[in-house]
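A.B. asks: Fold the following and give me the result.
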Amino acid sequence: MDKSWMEKRRGTREYFEGVNQFVEFAAPSARNGKILCPCVKCVNLLIQPLNVVREHCWASGMLKNYKVWNFHGESAAATPATECGSSHVQETQNPYGDFHGMLHDLCPPHEIPPEPMEEGPTAQRPDEGPNDDAKKFYKMVDDVDKPLYEGCTKFSIFSAIVVLFQLKTLCGWTNKSFTLLLQILMDMLPSDAKLPKDHYEAKKIVRDLGLGYEKIHACPNDCMLFWKQNVNLEACPCCKASRWKTNEASVASKHASSTKGKKKAAKILQWFPLKPRLQRLFLSPDLASSMKWHVNGRTDDGVMRHPADSDAWKMFDSKHLHFSSDPRNVRLGLAADGFNPFGIMSTSHSTWPVMLVPYNLPPWLCMKRSSLILSLVIPGPTSPGIAIDVYLELLVEELRELWDVGVQAYDASSKEVFQLHAALMWTINDFPAYADLSGWSTKGELACPSCAVKTES
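C.D. replies: Got it, this is the predicted structure:
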């Protein structure tokens, strides 16, 4: 099909007829009379009726870089390279992953309520632009289709950045070494290659994929978090300790009334929000199906192969029918302990990661490293001890919301939106960490949590 009309000015007869041809081409792939809308505002994220798609493309314009209509029934291999300058990128980047599919896993298409459409088509609101999420998605779609440099047939801009960052993670490269690699590649590749100049720029791009975290300042004595109503405090109201690092240089600059330099927090908690990570478990069709294994795939023959076979799990199901009625609701285990990230260089340092395990998955998946969810990284240099509950406040609040209200998620296996709930089933730790997490002292007369006052020795 001739797609030269996509380069024409909107309002011309060629563009008008071209949009009609596109809608006729996409009609056989419609479900219930609706397809993904490729206009510059919906960017293949919203499912709209065919007549609305036609109006959107007439009024707002169709995505310029959407030359291979792979979301509307066209195969990339079926499009001649002379007709679509980016089709060869689509064909040759399969060995490194389906990057178009990756974007739709991150931003799954969804339908919008019909009421707004009854008020009038988008053509009547030409000044309304795409929201921030749509703009990010539009930019990433653009980078998926653009080759890394003119004539490159193996990598697009997007795939090159993702593959390089994946290698950095798998091989344990430092940030400095990654920046040096990018600088060398920029010298090796043609001058029009679109690579980030350093690790910081690459990290900003990867963050748009939903892999970021938040930094929460903490009292250096573990009294509280500078969060919510305390976010603007300069010192801890409990122990009066300063929120910021203090040294001779900072004291001297303070006396000199210097405004230069940036304050550094004395202690920073790294928080990886749980909700988007649980939502992501259902964005891949295969993984979404595996998240229902404990109901649909488990063999119930009395043999203990998985926590779902335990009496505790079954008792929980019978007690909370509103939760167990949907197999997609997530059962979590929490594991926490301290470790020394510096090896033998420092024997006193203790950093505490808090991990979550999704037990909906089958036993061969739930304990894989790729399935574990990092929730918190509690900084050292000392163990938080019983003050760990200060840091767990973030996770506890999320878990309460996930139990009471839940969060809207998209199930890619059944192609439907549902309300996702989660429950923390148990904690996993050694005996000293048990004391910190539970509040039960594991020292002294009542050290055993099972025997308690019946302890004989």
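A.B. asks: From now on I want contacts and neighbour counts done on CA atoms only, so please keep to that.
C.D. replies: Fine.
A.B. asks: which helices and strands does the helix or strand hosting Leu181 pack with?
C.D. replies: Assigned by DSSP states H and E, Leu181 belongs to helix 175-188. Under the contact definition 3 or more C-alpha pairs under 8 Å, 6 or more residues apart in numbering; DSSP states H and E, helix 175-188 sits against helix 199-207.
A.B. asks: do that again at 10 Å, thanks
C.D. replies: Contact partners of helix 175-188 among helices and strands, from 3 or more C-alpha pairs under 10 Å, 6 or more residues apart in numbering; DSSP states H and E: helix 157-171, helix 199-207.
A.B. asks: Another sequence for comparison is provided below:
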Amino acid sequence: MDMEESVNFKDISHAPPKNTVTTSLQRKFTKNTVTDIFTKNLGSLVGYARHENDVRDHVTCNGFVPRADKLSELGIHFEREIPTLDADELSNQDDLDDDLVGLLHDARDAFREGPNDEAKKFFQLLEGGQEELYPGCKTHSKLSFMIRLLIIKCDHKLTNGAYADIADLVREAFPDAKLPKSFNEAKSALKVLGLNYTKIDACPKDCMLHWEEHANATSCHVCDTPRWKSNDTENDTPLENGKVHRILKKILRYFPIKRRLQRLFMCQETASNMTWHTSGRENDHLLHHPVDGKAWKEFDSLYPKFAEDPRNVRLGLATDGFSPFNSMSIAHSTWPVILINYNLPPWMIMKPEFLMLALLIPGPSSPGNDIDIYLQPLIKDLKELWEFGLETYDSSSNQRFDMREALMTTVSDFPAYAMLSGWSTKGYFACPDCHYDTDSERLDFSKKNCYRATRRFLDPAHPWRYNKRNFDGVIEERSEPIPLKGTDVEYMLRDFPNEFGKKQKKTRGDEDDPVLWRKISILFQLPYWKHCSNRHNLDVMHIEKNVFDNVLGTLLDIPGKTRDHESARRDLVKMNIMPELQPKLVDGREVFPRSRFLMSLEQKRKFYRVIKNSKLPQGYASNISRCVQVEDRKITGYKSHDAHFMMNYLLPIAVKTTLPKDVATPLIRLCGFFKGIWSKTIDPRHLDRLHSEIVEALCMLERIFPPAFF
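C.D. replies: Below is the predicted model of the structure:
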């Protein structure tokens, strides 16, 4: 118990505010037990003794919170400590059934009030920055103007020299302005905010980081690639301080997360929102937030100590590649790694100011399977936060606590899923949930793998399981595959030899003996990761856009995007299914029958007009009408959010007005499924219905579209 204030038993009769320690002690122990233990030790702390009976009464009635205001009046100042109880003394307490030592540690934590050193520096920066930019300035403080100027520099890509020139101009116009003279001086002033980043040199072939024990290495210890672009000293650039500048081949930028997590608790409003999942939500048994899900509750049951303090942070990890250049013709892929704070309420989780950029992995190519190399600094901090915690000041309660953290899940598209999980999402066993039980087949003419065995996900008594004629000619008696648990994966890969870097081509195996795992993910270094039941999530908007592109290209018969092409029809002959769509020889010429979903020219125009003439609420979606050319019969230039809106609202109307009922019905049900999982609130009792809806819709689509569609 770090008692940073002094104790005066003369004024202890003034009852302090009720506190959690007193309540916990009085609940767990009998009155005699508490007083017997503490009266033996408290008297010696101040050098001022009171009668044992008086101390017993004061402790029992008023608890152990000191009166700091009275102590300062009396001039009593000293460091207080928890009375030390040895093992013999504890063992003699026969009436104690609880862990007294653990309770004393809880009491110690509760007495750590007031800001810690890190918080004091932060508040000093804020207090110092509140001074006027110049005498009489009412619009900006020194701190706000400095931050605004830095934001302008970043947004407009100004150089450090340009920033210094602007600062000089401001000082010339306002001689009394308190402004840093250079960009480096401004960065030093804001260093307390903890928004800096660390540059870590990396092997250009993604083999290793020049970090920790390899910090001074001049070349990669795996592939011997030099650290710098040139080792020729003639090309080095000498600096004014006598050092030599060398151009590095690849640099990872790591944005440390510890201090940024601490900042969330230094603002009272944000600190109170960090415990919303415990104190601010209504428990209506609906799914509004990850806290309402099964994975969160299972994690709490496995780690009750972590769940005791609602301030412990739960994070998600998301990553994807993007081109930092405006031109998409440049092949470059930079990968940001972003952390999502699940402690916050739903309306704040996805706000840009609460998404934390943790890593910026440079291009020009995707890190692929070697992303684990770049995740090492982040995983190290996550492990330390889980195992040791970090002393953090909570401004909403004016207390310090040991903040711990858990990474609950990842969110990515399907290719990034393979990078993070280690499971290959290509080939015959592409489905991570079905894993070794994935049912797929190779289309010889289309040169693709298709995944059509949807009937195994139906109810065991469903009549479609026995419908051979309308499906693939066999009865489906298999059950639904069971996803692998984290403990199963860890056991399977306990001896897996991880090899990173692009020094050699990885073996992929063959159809009879495939190599399905590419690595054991670095996420398994987190002690709790194997017990997370929802380790990896797929980004719905990515999937929705891919499905929409697939449906739109096939329905409108767009060249290059349709899945109903000549090769797909020839695959039907090889598979001996869907005879009504198989090509036929007429006068020595191959003729392809018309499919049920193929639209006439007038139907296509009607389809396009439905989308083009739709009236959308302001700000709900972009101007979709600009993407539609009715006469040219094209829909181009729409973004992911546009595809989401069209899939949820416009496509059901368009197909209902242009296609036969037996074709439109499964497509409408497919759109309804996406709309259902996009809801802000989901009733868990409806999840089984959503599951059965999508399975039946896919089975109906199997009877209409060729296998290449899947």
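A.B. asks: that older thread, nearest to Ala435 of the first structure, out of the helices and strands packed on helix 175-188 of the first structure?
C.D. replies: Among those, the nearest to Ala435 of the first structure by C-alpha to C-alpha is helix 157-171 (33.9 Å).
A.B. asks: Helix 199-207 and the closest one, what's the angle between them?
C.D. replies: For helix 157-171 of the first structure against helix 199-207, the angle by axes from the mean of the first three to the mean of the last three C-alpha atoms, to 10 degrees is 110 degrees.
A.B. asks: Show me which positions of the helix holding Leu181 of the first structure end up buried.
C.D. replies: Phe178, Thr179, Leu181, Leu182, Met186 (16 or more other C-alpha atoms under 10 Å).
A.B. asks: ok, now which ones touch the residue nearest to the second one when sequence neighbours are not counted?
C.D. replies: Spelled out, that is Thr179 of the first structure. Leaving aside its sequence neighbours, Thr179 of the first structure sits nearest to Asp198 (C-alpha to C-alpha, 6 or more residues apart in numbering; 4.5 Å). By C-alpha atoms under 10 Å, 6 or more residues apart in numbering, the contact set of Asp198 of the first structure is Asn175, Lys176, Ser177, Phe178, Thr179, Leu180, Leu181, Leu182, Gln183.
A.B. asks: part of a strand, is Leu376 of the first structure?
C.D. replies: Yes. Assessed with DSSP: H, G, I helix; E, B strand; the rest coil, Leu376 of the first structure lies in a strand.
A.B. asks: Give the equivalent position in the second structure for it.
C.D. replies: Using TM-score structural alignment as the criterion, Leu376 of the first structure maps onto Leu359 of the second structure.
A.B. asks: for stretch 151-167 of the second structure, how far is the first residue from the last?
C.D. replies: From its first residue to its last, stretch 151-167 of the second structure covers 14 Å (C-alpha to C-alpha, to the nearest Å).
A.B. asks: Check the offset of that stretch from the chain's centre.
C.D. replies: In terms of C-alpha atoms, centre = their mean, to the nearest Å, the centre of stretch 151-167 of the second structure is found 32 Å from the chain centre.
A.B. asks: hmm, who's touching it?
C.D. replies: Identification of contacts with stretch 151-167 of the second structure by C-alpha under 10 Å, 6+ apart yields 145-147, 149-150, 168-173, 177, 179-186.
A.B. asks: that older thread, isn't the match of Leu376 of the first structure right next to Phe255, touching?
C.D. replies: Yes. Between Leu359 of the second structure and Phe255 there is a contact at 6.1 Å, judged by C-alpha atoms under 10 Å.
A.B. asks: Overlap in contacts, those two.
C.D. replies: In terms of C-alpha under 10 Å, 6+ apart, Leu359 of the second structure and Phe255 are both contacted by the residues Tyr197, Thr198, Pro377, Leu378.
A.B. asks: Could you check which residue of the first structure pairs with the third one?
C.D. replies: Superposed on the first structure with TM-score structural alignment, Pro377 of the second structure falls opposite Leu394.
A.B. asks: Many thanks, we can stop here.
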